[in-house]
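Trainee: sharing a sequence plus its predicted fold:
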Amino acid sequence: MANQVEPKLIPALFEQLQKERFVTLSTIDYETGGPNVNAISWIFAKDEETLFLAIDSRSRIVNNIKNNEQLVVTLFANESTYSISGKGNVAVDKIEGIPLKLALIKVAIYEVRDVMFYGSKIDHEPTYEKTYDKNAADRLDRQVIEAMKKA
């Protein structure tokens, strides 16, 4: 049912965010004050009220969050589209044990809204394929998700 609003993740969404997956992240651009949208895959729900994101430390996303903590994660799951609003902060500038310089963003969720338009459902969630060395990608993905689980 469209337009449901919750103060935290519902069980089905929490379960979907226990592994890497495609989402979009919207932040406020620190230079223009306008919206900034990025596709990311390193996301993990620590609990129903907390998300962790692993972001390249050089990314504009990091500066955006340092200047304005408001953000929205858009998730396609559970046959619908969800807007997860929260306040983000850079919890760690460089996650230890990862070969890339990744920042750990901690997101305190304050609203989860089903934003799917009335009378419809998602019948195919977005999928993606890594285009670089599959073994290296799988190893890195495991390292990043494990680091977020330990955070």
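Mentor: Happy to help now that I have it. Numbers count the residues shown, from 1 in each chain.
Trainee: drop to CA atoms for contacts and neighbour counts, all remaining ones
Mentor: Fine.
Trainee: who's sitting farthest from the centroid in this protein?
Mentor: Gly119 (26.5 Å; Cα atoms, centre = their mean).
Trainee: wait, a helix at Ile61?
Mentor: Yes: membership of Ile61 in a helix is supported by DSSP: H, G, I helix; E, B strand; the rest coil.
Trainee: Ile28 versus that one, what's the distance?
Mentor: Plainly put, Ile61 is 9 Å away from Ile28 if you go by Cα to Cα, to the nearest Å.
Trainee: this is the other structure I want to compare:
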Amino acid sequence: MANEVEPQLIKELFEELQTERYVTIATIDHETGGPNVSALSWLLAKDEKTILFAADSRSRIIENIKGNRFVAITLVANESTYSIQGKAEVTTGRIDGIPLKLSMVKLEIDEVRDVMFYGSKIVTEPMYDKIYDPTAATKLDQQVMETLKKA
């Protein structure tokens, strides 16, 4: 998809967004009006035009989306880097059955843009480790992802 713009997720990106993964999200700061970038891992492509994600209900991400719905998610996948832009809406202020105070957000995709610089490809995708109790982390991740799948 080099240097192309699509109105929705291509098959490879849809498949990449069926499991928890590292992405960044850019929002418009509700106080300054400037850009704000945060990291997320709990997200799921519901279909080619919709991404659901969970974030702390008290986070700047949620406050920013309430003030301005325009967001961009940066995804490193498929040997490239993609900007997924659209309008987000907080659909659930507090997700029931999750021990953390999490909100659910729905992103309606307007465009997917390959933003990798010319003549290059990603050879190693970002990886991360959860540094708290592995059993608790696995349980929480499963709860959140199952909730997103059922939404």
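Mentor: Yep, that arrived. A quick note: this is a predicted structure, and the numbers were derived from the prediction, not measured.
Trainee: so who does the residue farthest from the centre of the first structure touch?
Mentor: Ala2 (Cα atoms under 8 Å, 6 or more residues apart in numbering).
Trainee: nearest spatial neighbour of the residue nearest the centre of the second structure, skipping sequence neighbours?
Mentor: The residue lying closest to the centre of the second structure (Cα atoms, centre = their mean) is Leu43, at 5.0 Å. Spatial nearest neighbour of Leu43 of the second structure, excluding adjacent residues (Cα to Cα, 6 or more residues apart in numbering): Phe53 at 4.1 Å.
Trainee: pretty sure the one you found is touching Val105, no?
Mentor: Yes: look at Phe53 of the second structure against Val105 with Cα atoms under 8 Å: they come within range, at 5.3 Å.
Trainee: circling back to that earlier point, superpose on the first structure and give me the mean offset of the helix or strand containing the residue nearest to Leu43 of the second structure.
Mentor: Using DSSP states H and E, Phe53 of the second structure falls within strand 50-56. In the superposition against the first structure, strand 50-56 of the second structure averages 0.4 Å from its aligned positions (mean Cα distance after the TM-score superposition for the first structure).
Trainee: ok, and for that strand, which residues are buried?
Mentor: Thr50, Ile51, Leu52, Phe53, Ala54, Ala55 (16 or more other Cα atoms under 10 Å).
Trainee: from the chain's centroid, how far away is that strand?
Mentor: 6 Å (Cα atoms, centre = their mean, to the nearest Å).
Trainee: what sits up against that strand?
Mentor: Residues contacting strand 50-56 of the second structure (Cα under 8 Å, 6+ apart): 40, 42-46, 61-62, 100-109, 144, 148.
Trainee: picking up where we left off before, name the SS class of the residue farthest from the centre of the first structure, please.
Mentor: coil.
Trainee: so where is the longest helix anywhere in the first structure in the second structure?
Mentor: Longest helix in the first structure by number of residues, with DSSP state H as the criterion: helix 134-150. Using TM-score structural alignment, helix 134-150 of the first structure corresponds to residues 134-150 of the second structure.
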